[in-house]
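Student: Got a sequence here, can you model it:
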Amino acid sequence: MILDPEEWMDLRRFRVLHEAGVSINAIARETGHDWRTVKKYLSAEGAVVPKAPPRKGTQPRKIAKLAPVVDAWLRGDIELKAAVIHERLVDQYGFDGHYQRVKMYVAEVRPRIRAELGLDDDKLFGLHRRFEVVPGGQAQVDWGDEGGILAHVGIAKVYSFHMVLPYARDPFCCFTISQDLATFFDCHRRAFEHFGGASATVVYDRTKTVVKRHVGPGKAVPLRPEAVAFASSYGFDIDVLAAYRPQGKGRVERQVDIVRDHVLAGRPFGSVTQMDTAFQGWVPIRRRQVHRTHGEVIGERAAKDRAALIPLPEHPYRVVERHLRRAGKDCLVSFEGSLYSVPARHIRPGQQVEVRVAQGEIAIHHLDEATGGDSLLARYQRADVRGSWVVDEAHWDGLADGHTRSVTTADEPDHLGRPDAVEVQPGSLDVLLARTAVARIPVSRRPLADYDLAAGLPMPGVN
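Tutor: This next block holds a predicted model:
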């Protein structure tokens, strides 16, 4: 028996009331229908409520026409995020659909494409092991790029160096204008002094200041000799993460965002020193907080961490980065876009010198090829602003400085001899003529008749 939709709506109401124990007469009074009609519908056999037709697939999806593009991108990089895909679709194809539609489509097709690429054999994909460390057992290191926060004072880019003791989440941060080798390990020295010791292990990603070159999965990572020497001096082991495994140092990566939000956001700065001071002022606030993960006060847990650290060596290890440069004819050596002077009496034009960078200092050395030795030419603080001139005026002693050059308003050069002064009347033509030395050269005066005689002309009064 098939009924029209309106009758079926009432039928569903009748059945619910009847199954609840309500009599047919009570249902009739409640619904306003005759009791015979109610009984008729309740006793109808084989009555089935008609189902609405499925809506899935009836509406075209905006992502459908760009599905081949998305599939190709995922085949190129199966881990490409839906947010990135949506951004590129909008930029390159004018896609006007919502991000959630792209996200749903990517979630739908990613397993299929993984299977096509033969990547579905790893049943543990996307999972990672959670780890905890003992006090003093580990430190995690990372860089942050703070961009042009000091561009208004001529510093193009600022970087933040972060080290965190993960047992307590005890942070250290300092700000630099370079990420070179010497700066990197000088930041380590400052961090260890801040904590009062070194951890047993320091965890890095595959940064070029630690890793000599990249290798394939499962192979031993070659370390830079400067990194090995520094680690040996402080007594810690170097732990380099596998490629694309940020989970291994997630606590320091989280710290990068925390420092930006709590230290840098909404504050003006005029120098790197001011930024360091701001962080040091925030550290006591951080240490008074209860961490949401381990549930203890960070400062109290940090005391256990620091007590287990390796004591610092008596003398800090200096990592020196060396660069070869040539001295110019102006006795200046260019490094990182800035110029540093060297003494003129100890170099020759175009001579090769060695620039050694360590802990914010620039030392310029002369290399003796014959003996293999070297000698210090100059030492400076490293310039903060690119394009600076760092010059010691004493380095130019003995060079021509132009003090013998002179100019004069005299009428003639000294070697010609100064003619006797000619008295002239103000306002006369002689005033103008006397301004040049040529006009003041004395000449002989002769009668005009002498010129007529020389020309063979008849003399007046002579027959």
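Student: Every contact and neighbour count from this point should use C-alpha atoms.
Tutor: Noted.
Student: hey, where'd the strands end up in the protein?
Tutor: Using DSSP state E, the strands of the chain run over 139-147, 158-165, 170-176, 201-204, 237-240, 321-326, 332-335, 338-341, 352-358, 361-367, 374-381, 389-390.
Student: Now distance to Ala26 and mean neighbour count too, for the ones you listed, in a markdown table please.
Tutor: As requested, the strands of the chain are exported to a markdown table (distance: least, C-alpha to C-alpha, whole Å; neighbours: other C-alpha atoms under 10 Å):
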| stretch | distance to Ala26 | mean neighbour count |
| --- | --- | --- |
| strand 139-147 | 75 | 19 |
| strand 158-165 | 74 | 23 |
| strand 170-176 | 73 | 23 |
| strand 201-204 | 77 | 19 |
| strand 237-240 | 79 | 17 |
| strand 321-326 | 96 | 15 |
| strand 332-335 | 98 | 19 |
| strand 338-341 | 98 | 21 |
| strand 352-358 | 96 | 21 |
| strand 361-367 | 97 | 20 |
| strand 374-381 | 98 | 15 |
| strand 389-390 | 101 | 16 |
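Student: Ala278 is nearest to which of the ones you listed?
Tutor: Closest to Ala278 of the strands of the chain is strand 170-176 (C-alpha to C-alpha; 9.9 Å).
Student: Find the residue at the geometric middle of the chain.
Tutor: Asp145 (3.3 Å; C-alpha atoms, centre = their mean).
Student: Can you tell me how far that residue is from His162?
Tutor: From Asp145 across to His162, the span is 11 Å (C-alpha to C-alpha, to the nearest Å).
Student: could the strands of the chain go into a markdown table alongside distance to Gly270?
Tutor: A markdown table is the format used below for the strands of the chain (distance: least, C-alpha to C-alpha, whole Å):
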| stretch | distance to Gly270 |
| --- | --- |
| strand 139-147 | 14 |
| strand 158-165 | 12 |
| strand 170-176 | 13 |
| strand 201-204 | 31 |
| strand 237-240 | 35 |
| strand 321-326 | 28 |
| strand 332-335 | 24 |
| strand 338-341 | 20 |
| strand 352-358 | 24 |
| strand 361-367 | 21 |
| strand 374-381 | 19 |
| strand 389-390 | 20 |
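Student: and this one, so I can compare the two:
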Amino acid sequence: MDIAALKRSGHSIRWIARKLGIHRKTVKKYLESNSFPAYHRKDIKPSILEPYHQIIRDFLDEDEYQATWILTRIKRMGYSGSYDTLKVFVRSIKEQKRRIAYQRFETEPGLQAQVDWGDFKVVESTGKTTTLYAFVMVLGFSRAMYVEFVERCTLEVFMDCHLRAFRHLKGVPAEILYDNMKQVVVGRENGRPVFNTEFLHFARHYGFTPRLCPPYSPWVKGKVERPMHYVRESFWRGYGFHSLEETNQDVAAWIAETAHQRIHGTHRQQVQARWEQEQPCLGVLPPSEYDTSLKYFRKVYKDCLLSFGGNRYYVPYQEAGRKVLLKVKAGVIRIYHDDELLALYQIPELKGQTIGIPDKPPPRTPRQTPRYGQDRGKATRGLTTGTLYPEVYRRPLEEYDRYAAGGAPWNS
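Tutor: Below is the predicted model:
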């Protein structure tokens, strides 16, 4: 545009080139052209690191690995470039991650809760270290919480903790956010999560929708990550552990007297008052509780035994050949046919045991050798004799000689 304006003012090509600091041929080219100059990118040779870009990003999504650690792995995959090339790329990815900002979001009353596990170490008087696990559920709107310490993180315990949390929080949220814990997700198929079937039945019974965080994204469920740290610092630090039952009583008192009485740093209101505001928006508990026993089907064999967990259990002889339902909870196994309880056993600690006393079956009536009666195989018997061995008319051989000689007709 400057070239065209100066030319319209009557200046020569040489003067315009000197004025703008460009070559005369450049001035002439754009005076003769009707288009604007455009930048044309030259073909750039692809980087030797380019085939490994996604692999490196996946590594850095897992953790902030050093470039030297990544170099060792990708060299095994065939990378032949230099360390400096890798270092520059790793540094750029880490800087991008540090510049990411996350928007804080608040949920409506009764909409969402978040759940997580936390591990807590206990040093016994003998010096032995054991681990307890804290189940924490936090309501997203009010930040009201339920905390329970358990010894194991089984699916049965996980569902029981939900039951007690719903009762304590006086309702069920519309959805609950989890990370990819094994009690909720059993695997992935084509990138999609596969939920635990038993837990899906549990969620349907109570009317909430389980939601999942993206992998390696703890900030998504920050409403429970921060309270977990609060439990560690405010309740657990300096606490003297004596028994699991006493600890759960103490943490319940701490929640009522301390955690729910504080002014929360985000919504600047008392948690207790905010919780009372949220309670009418929570879902109502169903009239009957979900049976959180673990359920299995097993076949009863001819010896009236079924196999489960490395042991064998007797059931009534009437169930031989059938499939029965096993409900396992708190170390007790209950065996059902439909809704009829057949047997109840305590699960032994040792394997290879045969549990129970076999029922004495009724005495068998002696079975007679099958004989052909009047109602079986009539088509195979004689037409007049009613037997497989019909009587045949017997003639002396002299008569047959007479027939052969023509002394009597054959059809007589």
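Student: closest to Arg112 of the first structure out of the strands of the first structure?
Tutor: Of all the strands of the first structure, strand 237-240 sits nearest to Arg112 of the first structure, with 33.5 Å by C-alpha to C-alpha.
Student: What is the corresponding segment of the second structure for the closest one?
Tutor: On the second structure, the counterpart of strand 237-240 of the first structure by TM-score structural alignment is residues 209-212.
Student: After superposing, tell me the mean distance of that stretch to the first structure.
Tutor: By mean C-alpha distance after the TM-score superposition for the first structure, the fitted stretch 209-212 of the second structure averages 1.1 Å away from its aligned residues in the first structure.
Student: Tell me which stretches of the stretch 151-300 of the second structure form helices.
Tutor: 155-169, 197-206, 222-230, 244-257, 271-278 (DSSP state H, counting those that start in this stretch).
Student: Check the mean deviation of the second one from the first structure.
Tutor: With mean C-alpha distance after the TM-score superposition for the first structure, helix 197-206 of the second structure departs from the first structure by a mean of 1.5 Å once superposed.
Student: ok, His214 of the first structure touching Arg224?
Tutor: No. Between His214 of the first structure and Arg224 there is no contact under C-alpha atoms under 8 Å: 11.6 Å.
Student: Overlap in contacts, the two.
Tutor: Taking C-alpha atoms under 8 Å, 6 or more residues apart in numbering as the contact criterion, no residue touches both His214 of the first structure and Arg224.
Student: Now do Ile355 of the second structure against Val324 of the second structure, distance only.
Tutor: 17 Å.
Student: Apologies, that question was intended for Ile55 of the second structure.
Tutor: For Ile55 of the second structure relative to Val324 of the second structure (C-alpha to C-alpha), the value is 49 Å.
Student: Glu189 of the second structure too?
Tutor: 31 Å.
Student: before we move on, the earlier item: any chance of the helices of the stretch 151-300 of the second structure in JSON lines, plus mean neighbour count?
Tutor: Output for the helices of the stretch 151-300 of the second structure, formatted as JSON lines (neighbours: other C-alpha atoms under 10 Å):
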{"stretch": "helix 155-169", "mean neighbour count": "18"}
{"stretch": "helix 197-206", "mean neighbour count": "16"}
{"stretch": "helix 222-230", "mean neighbour count": "17"}
{"stretch": "helix 244-257", "mean neighbour count": "15"}
{"stretch": "helix 271-278", "mean neighbour count": "18"}
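Student: Can you say which of these is nearest to Val300 of the second structure?
Tutor: Between those, helix 197-206 lies closest to Val300 of the second structure; by C-alpha to C-alpha that is 23.6 Å.
Student: Can you give me every residue that contacts Ala168 of the first structure?
Tutor: Pro135, Ile298, Gly299, Arg301, Ala302, Asp305.
Student: And the contacts of stretch 186-206 of the first structure?
Tutor: 136-142, 161, 163, 165, 172-174, 210, 214, 234-243, 246, 249, 306, 308-312, 316, 318-319, 358-359.
Student: corresponding residues in the second structure for that stretch?
Tutor: Taking TM-score structural alignment, stretch 186-206 of the first structure hits residues 160-180 over in the second structure.
Student: Just the endpoints, please. Distance across the matching stretch?
Tutor: End-to-end distance of stretch 160-180 of the second structure (C-alpha to C-alpha): 19 Å.
Student: just how off-centre is that stretch within its chain?
Tutor: 17 Å (C-alpha atoms, centre = their mean, to the nearest Å).
Student: what's the answer for stretch 121-136 of the second structure, then?
Tutor: Computed by C-alpha atoms, centre = their mean, the chain-centroid distance of stretch 121-136 of the second structure equals 27 Å.
Student: same deal with stretch 140-147 of the first structure?
Tutor: For stretch 140-147 of the first structure, the distance to the chain centre is 8 Å (C-alpha atoms, centre = their mean).
Student: now do stretch 245-260 of the second structure
Tutor: With C-alpha atoms, centre = their mean, you get 31 Å for stretch 245-260 of the second structure.
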